[in-house]
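A.B. asks: The sequence and its predicted three-dimensional model are supplied below.
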Amino acid sequence: MINRTTILGQYKGTFQQPDIFGYYGHFGGAYIPEMLHPNVEELKEQYLKIMYDEGFQTAFRDLLKDYVGRPSPLYHAKRLSEKHNSTIFLKREDLNHTGAHKINNTIGQILLARRLGKHRIIAETGAGQHGVATATVCALMNMQCLVYMGEKDIERQAPNVARMKMLGATVVPATSGSKTLKDATNEAIRDWINNPVDTHYIIGSVVGPHPYPDMVARFQSIISEEIRWQLKEKTGSELPDYVIACVGGGSNAAGTFYHYLEEFSVKLVAVEAAGHGVKTGMSAATTQLGKPGVLHGSKSLVMQTEDGQVVEPHSISAGLDYPGIGPLHAHLYETGRGIFLSATDKEALDAAFELTRLEGIIPALESAHAIAGLNQLKLTPKDTVVICLSGRGDKDMATYMKVMEG
């Protein structure tokens, strides 16, 4: 791996956009079976034309405003700020329709699928928020919806499974491997291979073959687009000192970082799931444990054995329980543009209860990892920090209740 302290100064590209082959530096591309080539090529040729068509943008922005409820608030967390001796704002993606940032991307992709003439939608989900968001937009657009979800995640995210079924989606359990997000993604890709003509795969994160990492990042970039003008209204400056987000695959982080990627005075902080501890064998801290490899259609950092077998990850958070990371984030890590931290299960739980009791906001376990990152930064009273609160904690109440019951 290239030395991260030197490569940033040498890097001449744009962090926002991959090259024409879908690479961010050394990471990205499209490593796909031949049967998927027509689907991926169609997307690659059409996605930018469709996304920036005036009619598409009007429909997309109208739905974000009137259906999703955007802009989401940028909330000054006064008591949390006092605790950490700085000025902290929370970007309240938890207040979106369906309770997380995932809806931004599914709205965009369902409109794209309709433009491409697709009428059957598949998706993968870990924490269930992407599954709910996909089922929601399929109900809205009257499209068939299948959501693949690990058997283990179905058990620990029962409220979201019920929501998907109520919305009319078929939830298909993935029973192989660790029975979590990786395995659900494998099953969704198999489905897409078998149904290449009428099906669009709504990938929920900045992973998968090009153009998915770029496409999802662009749809989620509404987060940082809003942060810039909201922060200027509140502080007089668009630029915070730190922007923090949790990272599994990394869609909320990509959206939160997007309009700050070229603003080098802004420190981009990604917090991964350390599980029981980075070195315990029960972790999902990909940048600390991974090495270059191919997973789910793109080259990135992947947790793997010496002979290239994927290592099963662990996190208390179903949405961060993934053995890889999006190629944009691998590039941010390699170049040193991003600061990558990790939080253990216990640190995330402690942060969740801290936020709840200081601000009256119950975060998703994924978002709690981002809150936990505050303890690892040397903040000063002059620092302005924006944290993406990517989702609400309703889906994690069973886990929280177990902690409270001791």
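C.D. replies: Nice, I can see it. Numbering: from 1, shown residues only.
A.B. asks: from here on, contacts and neighbour counts on C-alpha atoms
C.D. replies: Fine.
A.B. asks: ok, residues contacting stretch 164-182?
C.D. replies: Counting contacts by Cα atoms under 8 Å, 6 or more residues apart in numbering, the residues outside stretch 164-182 that touch it are 124-126, 131-132, 135-136, 139, 144-154, 161, 183-184, 187, 312, 318-319, 321-323.
A.B. asks: Quote the end-to-end distance of that stretch.
C.D. replies: Across its full length, stretch 164-182 reaches 20 Å between end residues, using Cα to Cα, to the nearest Å.
A.B. asks: can you check stretch 70-86 too?
C.D. replies: Taking Cα to Cα as the measure, stretch 70-86 stretches 27 Å from start to finish.
A.B. asks: Which positions within it qualify as buried?
C.D. replies: Applying a neighbour-count criterion of 16 or more other Cα atoms under 10 Å, the buried positions in stretch 70-86 are Arg70, Pro71, Ser72, Pro73, Leu74, Tyr75, His76, Leu80, Ser81, His84, Ser86.
A.B. asks: Equivalent analysis for stretch 10-18, please.
C.D. replies: Judged by neighbour count (16+ other Cα under 10 Å), stretch 10-18 contains these buried residues: Phe15, Gln16, Gln17, Pro18.
A.B. asks: okay if I get these as CSV plus distance to Ser342 and secondary structure?
C.D. replies: Conversion of these to CSV gives the following (distance: Cα to Cα, whole Å; DSSP: H, G, I helix; E, B strand; the rest coil):
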residue, distance to Ser342, secondary structure
Phe15, 22, coil
Gln16, 24, coil
Gln17, 26, coil
Pro18, 26, coil
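A.B. asks: which of the buried residues of stretch 70-86 sit farthest apart?
C.D. replies: Set against one another by Cα to Cα, the buried residues of stretch 70-86 have their most distant pair in Arg70 and His84, with a gap of 28.4 Å.
A.B. asks: Against that first model, consider the following:
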Amino acid sequence: MTALANDSSNTYGLHDSILPSLDGLYGEYGGKIEHPELAKAMEEIETGFRAIIKDDDFVNEMSRLRQTYIGRPSPIFHAKRLSAHCGGAQIYFKREDLNHTGAHKINHCIGEVLLAKKLGKTKVIAETGAGQHGVALATAAALMGMECEIHMGVVDIEKEHPNVSRMKILGANIVPVSRGAGTLKEAVDSAFEAYLSDLDNSMFAIGSALGPAPYPEIVSYFQSVVGREARTQFLETTGTLPNKVVACVGGGSNAIGLFSGFLGDTEVEKVGVEPAGEGLDTPNHAATMTLGTKGAIHGFKCYVLLDKDGEPAPVHSIASGLDYPGVGPQHSLLKDNNLATYESVTDAECLDAFMALSRLEGIIPALETAHAIAYAMRVAKDMSPDETILVNLSGRGDKDIDFVLDKVDLSK
């Protein structure tokens, strides 16, 4: 694979293993969209991205906003009570839930909106599942005086109503999507259609490290700040690197952000955790990397869950942000090259981890994040007390509280 523009990981911010070729490919995954009008729009975005990341004014503005608006760097926290509860390895968290808007999504949304302004656009359009990307994009758009249009499945609108309210307060126009399953995949379809109808004035601001080129690269570039910070902080805190770094995976943005800081460290195991839903032996899961096959979705190649007709399958997860039948192309390549492993967690395990972290550490995590926490809890007991696990605590669970209250017995 040829690294784009021969940028090294030291100057560009991304490890060579997750840089695309000139064709937007990561090995055999990813790629550029073939639709003529969208292809022209993608080229405009890619050219703009190439320019701004080398522009001192942009770099300085991103640095200023990360520090004074997002609240970076987010801290590393040693979860001592959770670690003692599990037995074995010590569990640490990278506290992305403490960012402004409550998740990692703000990291790339600030960059995407700055890019849209640089391109002379007046509106950003996006999809959202759990609503965290929608809230972050609406926040960045309000900050920079731009219109914001968010497409969201009707199932997720009902489930994640606190985030819907936040988006409305921030001035975003919410477009309910009722077609199909009414979840994240359909929201992506709807958002792309809206973008295609207004290419001159708008920019599609994708919510994860997936889609056609250049989106996987753009999102992973802005999310790589998580991994760079985490590696430095963990060394300063413990004097060594973690044995495992763990993150939930739907599309894969928070995971690629964390992994990017450790891809040069072969001794550190990188683990992505996806939704087993109601069980891998049922059709009600979204375990793309575990049970998917090589295919295409939304204009790019990746591992994808397909139905009997070869179309992207309906999927299920208790976490709306993980409810997607595809995955980012960088993760697909990392899997094939054995540079990361991918595990799965059921809905029931997710809820148990959600409550455990809330009760033991006073941290209410997002249901998406709780998948990664559940995996860490599962494996910690079989590791020694001098081993460590670093989990990307990618988002807080305010949005999920009402949903969880209907699912758990708080008296236990």
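C.D. replies: Everything's here; your move. All of these numbers come straight from a predicted model, not from anything done at the bench.
A.B. asks: Do you know the score for how well these two fit?
C.D. replies: In this superposition the chains share a TM-score of 0.94, using TM-score structural alignment, normalised by the length of structure 1; 393 aligned residues with a Cα RMSD of 1.3 Å.
A.B. asks: just checking, Leu360 of structure 2 touches Ser83?
C.D. replies: No. Leu360 of structure 2 is beyond contact range of Ser83, at 9.6 Å (criterion: Cα atoms under 8 Å).
A.B. asks: what about the strands in the stretch 301-412 of structure 2?
C.D. replies: Read by DSSP state E, counting those that start in this stretch, the stretch 301-412 of structure 2 holds these strands, from start to end of the chain: 341-346, 388-392.
A.B. asks: Count the neighbours of the closest residue to Gly248 of structure 1 other than its chain neighbours for me.
C.D. replies: Residue nearest to Gly248 of structure 1 in three dimensions, not counting chain neighbours: Leu320, with 4.2 Å by Cα to Cα, 6 or more residues apart in numbering. Using other Cα atoms under 10 Å, Leu320 of structure 1 is surrounded by 31 other residues.
A.B. asks: Can you tell me what Leu320 of structure 1 aligns to in structure 2?
C.D. replies: If you follow Leu320 of structure 1 across to structure 2 using TM-score structural alignment, you land on Leu322.
A.B. asks: Helix or strand: which one has the residue nearest to Leu241 of structure 2 when sequence neighbours are not counted?
C.D. replies: Taking Cα to Cα, 6+ apart as the measure, Leu241 of structure 2 lies nearest to Leu235, with 5.8 Å between them; neighbours along the chain are not counted. Of the helices and strands defined by DSSP states H and E, Leu235 of structure 2 is found in helix 215-238.
A.B. asks: close enough to count as contact, Val59 of structure 2 and Ala51?
C.D. replies: No. In this structure, Val59 of structure 2 sits apart from Ala51 without contact. The criterion is Cα under 8 Å, and the distance is 10.9 Å.
A.B. asks: Can you tell me the centre-most residue of structure 1?
C.D. replies: Compute the mean C-alpha point of structure 1, and by Cα atoms, centre = their mean the closest residue is Ser251, 2.6 Å away.
A.B. asks: quick one, what contacts that residue?
C.D. replies: If a contact means Cα under 8 Å, 6+ apart, then Ser251 of structure 1 has Gly204, Ser205, Val206, Val216, Ala217, Gln220 as its contacts.
A.B. asks: so the strand ranked longest in structure 1 matches what in structure 2?
C.D. replies: Determined from DSSP state E, the single longest strand within structure 1 is strand 267-277. The counterpart of strand 267-277 of structure 1 in structure 2, using TM-score structural alignment, spans residues 269-279.
A.B. asks: hmm, back to that, aligned to the residue nearest to the centre of structure 1, what sits in structure 2?
C.D. replies: Match for Ser251 of structure 1 (TM-score structural alignment): Ser253.
A.B. asks: for Val161 of structure 1, same thing?
C.D. replies: Using TM-score structural alignment to pair residues, one finds that Val161 of structure 1 aligns to Val164 in structure 2.
A.B. asks: which of the residues in the helix or strand containing that match are buried?
C.D. replies: When elements are assigned from DSSP H and E, Val164 of structure 2 belongs to helix 161-169. Along helix 161-169 of structure 2, the positions that meet the burial threshold by neighbour count (16+ other Cα under 10 Å) are His161, Pro162, Asn163, Val164, Arg166, Met167.
A.B. asks: Contacts only, for the first one.
C.D. replies: The contact partners of His161 of structure 2, taken as Cα under 8 Å, 6+ apart, are Lys399.
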